[in-house]
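Engineer: Compute the structure for the input listed below.
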Amino acid sequence: MQKLLGSGALSRFRVVDLSQVRAGPTCVKQFADFGADVIKVEPPASVPRGELYVGARDGADMQNLHRNKRSITLNLKSPRAKQVLEPLLRTADVVVENFRPDVKDRLGLDYKTLSAINPRVILVSISGFGQEGPYRDRPGFDQVIQGMCGLMSATGTPEGPPTRTGASVIDVGAGLYAALGAMTALLEREQSGKGQWVQCSLLHVGVGLMDYQAARYLVEGDVAARMGNEHPTSMPTSAYPTADGFINIGAGGDDMWRRLCRAFGQPELADDPDFLTDPDRVRNRERLNGLLGEHFRSATTAQWMSRLADADVPCGPIYTMDQVFADPQVQHSRIAAPVVHPRRGEIRLVDQVVKLTRTPAHIVSTLEDKGGSNDEVLGELGLSAETIAELRSEQVI
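Structural biologist: As a prediction, this is how the structure comes out:
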């Protein structure tokens, strides 16, 4: 696969991707979509345990996470791996890994070792619980962290059990925070000329994603409880049943509340003493929801969407995934990007979320076959064809 030189905002950078599963690849995807030369280092087929994949190689998850990357194979445990890895690391701007901390040290991929090889390199380490502390050696897993950061205790209905979210928000959040850290380090390097170690843990990310719920506890001592679809401090913000489904309403704030009442044809409801202010509506949410439920059941979701849009009240339907990609705004925004897979033909992937007007991101290739760029990349590093053949015969690559 040809490098994406000149095709994006980050084309001058080389990223070595040593990561697995979801958080690390999500981080690296931010670089790959904007044209960085991303080299994914994978274990050869001769390594028994191999890499921790997310589904089949040609499957949706792997294709979405690993587009726009070149692939080489390398047995990091082999003594001869250094013959490939060290020249590669000398050319790297960023190295991304999400091994457990002790694995990184054993493989000689710790920051002290890497910086001795390349003082300008930025090492990004994503871990479950951090590089230090009593939990440093524990494996990190999205759902486990959802429980430990408070997210599951605040998700679900009041009478129901703690509930995970419907997507891997901790892993994805960690990848995005790590990418932000790496890009900040690259920006700082323009002044200092030096690399540094960027660290990100799933636990810290999870607490960070709790945002106002975490702040409510730290500042006010309020412990978040499960509220179903309702907002803990601003009402009416919830999902309400309509004549043919459900509708989400975000009418927090007194002005929006008054607009909602006018859309109902009952402006006087805004002056009810129980509903005058947000704290009043939160305190009297049971009576409020009873009244709103009667109103919303009187018409379909589409009818309410039209009325509330005219009244400038935030609202929206509750979609299944097929309905998401059928929505005219989603289609207009080209959120599903087409790309050609060598075996599956044209498939669609979730396009890069961040839009740049002058140097936009592009999805130009699917996940390459394992080791598809071995000869190309190793040749760039100065290894002869004879040496490459020798490494292959010894199952180093």
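
Engineer: switch to C-alpha atoms for all contacts and neighbour counts from now on
Structural biologist: OK.

Engineer: How about the residue in this protein that sits furthest from its center?
Structural biologist: residue 268 (44.5 Å; C-alpha atoms, centre = their mean).

Engineer: residues touching that one, list them.
Structural biologist: Going by C-alpha atoms under 8 Å, 6 or more residues apart in numbering, residue 268 touches residue 261.

Engineer: Quick check: residue 259 touching residue 309?
Structural biologist: No: when contacts are counted by C-alpha atoms under 8 Å, residue 259 is not listed as touching residue 309 (10.5 Å).

Engineer: Of all residues in this structure, which one is nearest the centre?
Structural biologist: In the chain, the residue lying closest to the centroid (C-alpha atoms, centre = their mean) is residue 172, at 2.3 Å.

Engineer: any idea how far the residue farthest from the centre of the chain lies from residue 282?
Structural biologist: To residue 282, residue 268 is 19 Å away according to C-alpha to C-alpha, to the nearest Å.

Engineer: What ranges does the stretch 201-350 of the chain have for its helices?
Structural biologist: With DSSP state H, counting those that start in this stretch applied, the stretch 201-350 of the chain shows helices at 202-210, 212-215, 254-264, 278-283, 285-296, 301-310, 321-326, 328-332, listed in chain order.

Engineer: and among these, the most buried is which?
Structural biologist: helix 202-210 (a mean of 21; mean count of other C-alpha atoms under 10 Å).

Engineer: now the strands for the stretch 1-150 of the chain?
Structural biologist: Counting by DSSP state E, counting those that start in this stretch, the stretch 1-150 of the chain has strands at residues 14-17, 37-42, 70-73, 94-97, 122-127.

Engineer: just these: most buried one?
Structural biologist: Most buried among those, counting by mean count of other C-alpha under 10 Å: strand 122-127, with a mean of 27.

Engineer: Another sequence for comparison is provided below:
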Amino acid sequence: MAEPSEPRPDVQESAPGAAPLAGIRVVDLSKILAGPYVTMSLADMGADVIKVEHPDGGDPTRKWGPPFNGPDATYYLAANRNKRSVTLDLKSPEGQEAVHRLIETADVVVENFKPGSSLAEVFSYEQLSARYPELVVLHISAFGDSGPLRLEPGYDMVAQAAAGLMSLTGETDGPPVKAGFAMADLSAALFGLIGLTAALVERGRTGRGQYVTTSLYETQLALHVSWATAFFATRERPHRLGSGHPNLVPYQAYPAADGDLVIAVGNQATWRRLCRVLGRDDLPEDPRFLANADRVVNRKALNAELESALALRTVEEWCALLSAADVPVTPIRTLDEIYASEQTGALEMIGTVDHPVVGALEQIRFPVSFSGRRPPLRTPPPLLGEHSRDVLAEAGYDDAEIDRLLAPADPTTEGKTP
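Structural biologist: Purely as a prediction, here's the structure:
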């Protein structure tokens, strides 16, 4: 076993009860969802996140509405709490120099510049690492850093289509459908967060930063999981199954007398209990439905039998009976029901933070607890440029320099060379 390394002299241990990333500073050069969700997660865990935005409108999601809540769209408000906003024009020499002044005291930079763009070149890892060897940089792209699609831009739905999710989502005889959540953006955010925090752990051992990359495309492939191994074994193209499972039956949504519910059977004992509650003790003895493999092959016939039985009672009645028999079951709940539910309340997953314009702003809280404590909602999603003066003063600019940096661009001289 390797000897434990000595702690770095410049790293202070966190006080008991402190946020796990307290003392980490992040410069957030990203926009839209994947990058901002990473940096919000870092901020939730205690990092000081400085969100750098263009003076003309800032993060585009500020305008992705309706709905709006105050000056910003609710889409923006979903992924930017606990950050500070500073406005800088990254294409100007002065703005670029200001960003470097911020990076001088930073541990992490997160960016999603389009590969091949001027900003990707100006803030390339080669340039940054030469000046800041301890810096960890996370780059999120649409299709990765190599291959024929590496220079393509991408949005969540494009990635869902390109990486297969839409081909697997929807009813068997219906069109392809995107997932209800932004699965491509959010999977890239979560894998990026994992890679970034791993790089910080390694930096704690070695003192060296590194370049962490992921993409909407790569992370979708990682989530294929059993779909991929099934294809590698059979070379058969999978098809859409609605809410059904490719390897388990019954395991999907079914209609009852007044709505839909989900039943999930993962073993033979549960299968027999389900049939007993449904009053269909004959089904487990039917040669078509003996084992799970038989039920998968004869899915259509079995579902017809189950739907006939389930049509006799309401969702509430079936959920009570099946739950009492230890059969996994649930109604298909809507967001208003979920947010008002006792389970959500018990987990304290919804909190409020005081917004300077709209007042109490509800947010879904970070879904991980540390020693029984959920990270707090410290500050609301910032107004555009709300913290510019404070952040730039911390970077060593005086009042006159800050005034020049924050002065509106003159449209008559913009783009002209002096």
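
Engineer: Nearest to residue 292 of the first structure, out of the strands of the stretch 1-150 of the first structure?
Structural biologist: Closest to residue 292 of the first structure of those is strand 122-127 (C-alpha to C-alpha; 45.2 Å).

Engineer: got the contact list for the closest one?
Structural biologist: For strand 122-127 of the first structure, contacts defined as C-alpha under 8 Å, 6+ apart pick out 23-24, 93-101, 111, 114, 140, 174, 178, 182, 185-186, 195-202.

Engineer: Next: stretch 64-83 of the second structure.
Structural biologist: Residues contacting stretch 64-83 of the second structure (C-alpha under 8 Å, 6+ apart): 32-33, 36-37, 39-40, 43-44, 48-51, 59, 61-63, 357-358, 363, 377-382.

Engineer: how about the helix ranked longest in the first structure: buried residues?
Structural biologist: Using DSSP state H to define each element, the first structure has its longest helix at helix 169-192. With burial defined by 16 or more other C-alpha atoms under 10 Å, the residues of helix 169-192 of the first structure counted as buried are 169-179, 181-183, 185-186, 189.

Engineer: Can you tell me what residue 88 of the second structure aligns to in the first structure?
Structural biologist: Aligned by TM-score structural alignment, residue 88 of the second structure pairs with residue 74 of the first structure.

Engineer: And for residue 343 of the second structure?
Structural biologist: Residue 343 of the second structure maps onto residue 329 in the first structure, by TM-score structural alignment.

Engineer: quick one: that match from residue 232 of the first structure, how far?
Structural biologist: 29 Å.

Engineer: likewise residue 356 of the first structure?
Structural biologist: For residue 356 of the first structure, the distance to residue 232 of the first structure - C-alpha to C-alpha - is 35 Å.

Engineer: quick one, which of the two is more surrounded?
Structural biologist: The neighbour comparison of residue 356 of the first structure against residue 232 (other C-alpha atoms under 10 Å) goes to residue 232, with 15 against 11.

Engineer: Check the contact between that one and residue 282; I expect there is one.
Structural biologist: Yes: counting by C-alpha under 8 Å, a contact exists between residue 232 of the first structure and residue 282, whose distance comes to 7.4 Å.

Engineer: and residue 349 of the second structure, how many neighbours?
Structural biologist: Around residue 349 of the second structure there are 16 other residues, counting by other C-alpha under 10 Å.

Engineer: List the contacts of the closest residue to it other than its chain neighbours.
Structural biologist: For residue 349 of the second structure, ignoring the flanking residues on the chain, the nearest one in space by C-alpha to C-alpha, 6 or more residues apart in numbering is residue 365 at 5.2 Å. The contact partners of residue 365 of the second structure, taken as C-alpha under 8 Å, 6+ apart, are 348-351, 374-377.

Engineer: Can you find the partner of residue 365 of the second structure in the first structure?
Structural biologist: Matched across to the first structure, residue 365 of the second structure falls on residue 351, judged by TM-score structural alignment.

Engineer: Would you mind measuring from that match to residue 232 of the first structure?
Structural biologist: 33 Å.

Engineer: right, and residue 350 of the first structure touches residue 337 too?
Structural biologist: Yes: with contact defined as C-alpha under 8 Å, residue 350 of the first structure reaches residue 337; the gap is 6.1 Å.

Engineer: Which one of those two is surrounded by more residues?
Structural biologist: residue 337 (16 against 13).

Engineer: Surely that one and residue 361 touch.
Structural biologist: No: with contacts counted by C-alpha under 8 Å, residue 337 of the first structure stays clear of residue 361, the gap being 11.0 Å.

Engineer: In contact with residue 40 of the first structure, which residues?
Structural biologist: By C-alpha under 8 Å, 6+ apart, the residues touching residue 40 of the first structure are 16-18, 69-72.

Engineer: Kindly state which residue of the second structure is aligned to it.
Structural biologist: Correspondence of residue 40 of the first structure to the second structure, assessed by TM-score structural alignment: residue 51.

Engineer: roughly how far apart are its match and residue 72 of the second structure?
Structural biologist: Distance of residue 51 of the second structure to residue 72 of the second structure, given as C-alpha to C-alpha: 15 Å.

Engineer: can you check residue 375 of the second structure too?
Structural biologist: Distance check for residue 375 of the second structure against residue 72 of the second structure: by C-alpha to C-alpha, it reads 24 Å.

Engineer: Could you do residue 266 of the second structure as well?
Structural biologist: From residue 266 of the second structure to residue 72 of the second structure the distance is 45 Å (C-alpha to C-alpha).

Engineer: between those two, who's got more neighbours?
Structural biologist: Remark: of residue 266 of the second structure and residue 72, residue 72 carries more neighbours, 20 against 16, as counted by other C-alpha under 10 Å.

Engineer: What's the more buried one aligned with over in the first structure?
Structural biologist: Alignment note: residue 72 of the second structure maps to residue 58 in the first structure; criterion TM-score structural alignment.
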